[in-house]
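Enquirer: test case, fold it:
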Amino acid sequence: MTPRRSVLYMPGANERALEKAKTLPADALIFDLEDAVSPDAKESARERVCAAAASGDYGKREVAIRVNGLDTDWHDADLRAAAQAGPAAVVVPKVNSARDVMTIERALELNGAPEHTMIWAMLETPVAMLHAEEIASASERLTVLVMGTNDLAKELHAEPAAGRAPLVAGLSLSLLAARAAGKQILDGVYNDVQNLEGFEAEATQARQFGFDGKTLIHPGQIEPCNRVFAPSDEAITRARKVIEAFEKAKRDGDAVVTVDGRMVENLHVAEAERVLALAEAIKAR
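Expert: Take a look at the predicted model:
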């Protein structure tokens, strides 16, 4: 299990930001060649980002490169350079179909990407929401779906609303697709970097929905994000109690298992095992 609680975008044109990223406690970093880089800086940013990704200087942090979209003039060169740099993943914006995924996969293979370089597909449009299952299932090399909530809101003509009500349908469809295909899924960014209370509320909502983590745009969001998406001490204690009670019941031949007055079934044991595995994976980082 790979923890991806906090996944921080870093602007690829900013050398100081790439250097600072070596000290940040994010689970993963996305070196961005898309939105954070102006057209006249695309080529220099590409060289800088690929060198950083290939350096091995980021410890246990997972390093991904976000390339420009398939319909841009920079996409082919970005993907070629990223494949040769061999990051943990290539993040591709505005993936709308299984065909897009297969095109990206072929390009990575043709350009010599190592087997460990995965595809993270960004779902940002109504078309992507309606084809999320086929996108998620298109390739074993695709391991993570990333929500592009800002672009989705724009495409929907949605207004800000409590609980992100206009986005819930898209978030839910994408989450269903990820789980059906056995992939991880990351929530989109929270724009108000000064409002940590609002950020934590949105991260908590995402965790309650079932997301594995959240993409971030500011280092100040890392600590609350790591905390929200990590199992609490209470959850770990309960998970251990569930597993111990279930194992004892099997040994004793009991047909009914309860913990704190609640019935325990196989599905609760599986969830308890997932919680403990995540806690151990986080500890190992």
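
Enquirer: please count neighbours and contacts with C-alpha atoms only from this point.
Expert: Fine.

Enquirer: tell me, how many residues neighbour A249?
Expert: 15 (other CA atoms under 10 Å).

Enquirer: here is a second sequence; please produce its structure as well for comparison:
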Amino acid sequence: MTLARPRRSMLFMPASNARALEKAKGLPADGLIFDLEDAVAPEAKDEARTQAAAAVASGDYGGRDLVVRINGLDTDWWRDDLKAVVPNHPFAVLIPKVEGPEAIHKVEEEITWHSAHPDMEIWVMIETPKGFLNAGAIAAASDRLTTWVVGTNDLAKDLRAKHTKDRLPVITALGLALLHARANGLTILDSVYSNFRDAEGFAFECQQAKELGFDGKTLIHPAQVDVANSTFAPSEDELTLARRMLAAFDEAKAEGKGVAVLDGRMIEELHLEEARRMVTMAEAIAG
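Expert: From the prediction side, this is the model:
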């Protein structure tokens, strides 16, 4: 799948924090997730809904993707969340702790009731053992479903696993999620890195996520935005090689050849998909 929009950095913002919402207007994140769930105390839920709805409708956040994370479907809050924000047409709503297609069906039915825009997307968080094991059924649940966010904090807790730098205790789950996401043409975003003061650890995890195949990373602090943006963007060397590959193949094709040779390496059509994706991504970032 070629991304129409970059998703290098998706920053969670507590929707109850008016100061944070104001500051977010000037941040270079690719998108913002206005959080109504974990970052919001029960007594602040109403205020958070009101502020999230106003932020979505304001037009003050430029071209960023504005997503609202609702409360879990095992709470009494999620329907009120959708009632408040859907009429203001967020780019997407994000459902936490999805463990099967039923949660997506419930949300889709509810947003339809509130006259959701036809293009409004549903994003889901896969963050429990059951969620990862049901990834195939979740992926096929709705045409509105476009994006997964993996969550390793809850997963590690449920597995009784350790948080390690290389993430080997949860690497099987990450790989499983990536396989299902790619098989179903979904965007997939890596988990948050909780220690925002650990710049070295965060940079390492961003690089690992890129090498695994993630499209970007979810963030909890503005200080993480620049590193995520630079890591998940194509580098100048990658772009130069991608453009050379495309040019070499076009030249070979004009000569009636089905393959091209560049720097001693055979270039076929199957190699060009990633090259085109990189060039398209770079153009989207520049735009």
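
Enquirer: what distance do you get for the residue opposite G261 of structure 1 in structure 2 once aligned to M245 of structure 2?
Expert: By TM-score structural alignment, G261 of structure 1 lines up with G264 in structure 2. Shown here: G264 of structure 2 relative to M245 of structure 2, a distance of 12 Å by CA to CA, to the nearest Å.

Enquirer: who's more crowded, these two?
Expert: M245 (24 against 7).

Enquirer: so what does the host helix or strand of the more buried one touch, helix or strand wise?
Expert: Counting by DSSP states H and E, the element that carries M245 of structure 2 is helix 236-254. Packing partners of helix 236-254 of structure 2 (3 or more CA pairs under 8 Å, 6 or more residues apart in numbering; DSSP states H and E): strand 260-262, helix 269-286.

Enquirer: which one of those lies closest to F204 of structure 2?
Expert: Nearest of those to F204 of structure 2, taken as CA to CA: helix 269-286 at 21.4 Å.

Enquirer: E121 of structure 2 - how many residues pack around it?
Expert: For E121 of structure 2, using other CA under 10 Å, the count is 20.

Enquirer: what's I33 of structure 2 aligned with over in structure 1?
Expert: Per TM-score structural alignment, I33 of structure 2 is aligned with I30.

Enquirer: so that match makes contact with Y58?
Expert: No. With contacts counted by CA atoms under 8 Å, I30 of structure 1 stays clear of Y58, the gap being 11.8 Å.

Enquirer: with neighbour numbers in mind, choose between those two.
Expert: Set side by side, I30 of structure 1 and Y58 show more neighbours around I30, with 26 against 19, by other CA under 10 Å.

Enquirer: for the more buried one, helix, strand, or coil?
Expert: Counting by DSSP: H, G, I helix; E, B strand; the rest coil, the backbone at I30 of structure 1 sits in strand.

Enquirer: tell me which residue is most central in structure 1.
Expert: Most central in structure 1 under CA atoms, centre = their mean is L186, positioned 3.4 Å from the mean C-alpha point.

Enquirer: where do the strands of structure 2 begin and end?
Expert: Ranges of strands in structure 2, per DSSP state E, are 9-14, 31-35, 65-69, 92-95, 121-126, 145-150, 187-190, 216-219, 260-262, 265-267.

Enquirer: the second one against structure 1, how far on average?
Expert: This points to strand 31-35 of structure 2. Strand 31-35 of structure 2, aligned to structure 1 and superposed, deviates on average by 0.3 Å (mean CA distance after the TM-score superposition for structure 1).

Enquirer: so what touches that strand?
Expert: 7, 9-15, 24, 52, 64-70 (CA atoms under 8 Å, 6 or more residues apart in numbering).

Enquirer: start to end distance for stretch 62-78 of structure 1?
Expert: Rule used - CA to CA; the end-to-end distance of stretch 62-78 of structure 1 is 19 Å.

Enquirer: which bit of structure 2 covers that stretch?
Expert: So stretch 62-78 of structure 1 sits over residues 65-81 in structure 2, by TM-score structural alignment.

Enquirer: list the contacts of the matching stretch.
Expert: Residues from elsewhere that reach stretch 65-81 of structure 2, judged by CA under 8 Å, 6+ apart: 30-38, 49, 52, 56, 82, 85, 90-97, 103, 110.

Enquirer: next: stretch 233-244 of structure 2.
Expert: Contacts of stretch 233-244 of structure 2 (CA under 8 Å, 6+ apart): 8, 272, 274-276, 278-279, 281-282.

Enquirer: what's the answer for stretch 184-203 of structure 1, then?
Expert: In contact with stretch 184-203 of structure 1 (CA under 8 Å, 6+ apart) are residues 4, 143-150, 163, 175, 178, 206, 211-218, 220-221, 224-225, 228-229.
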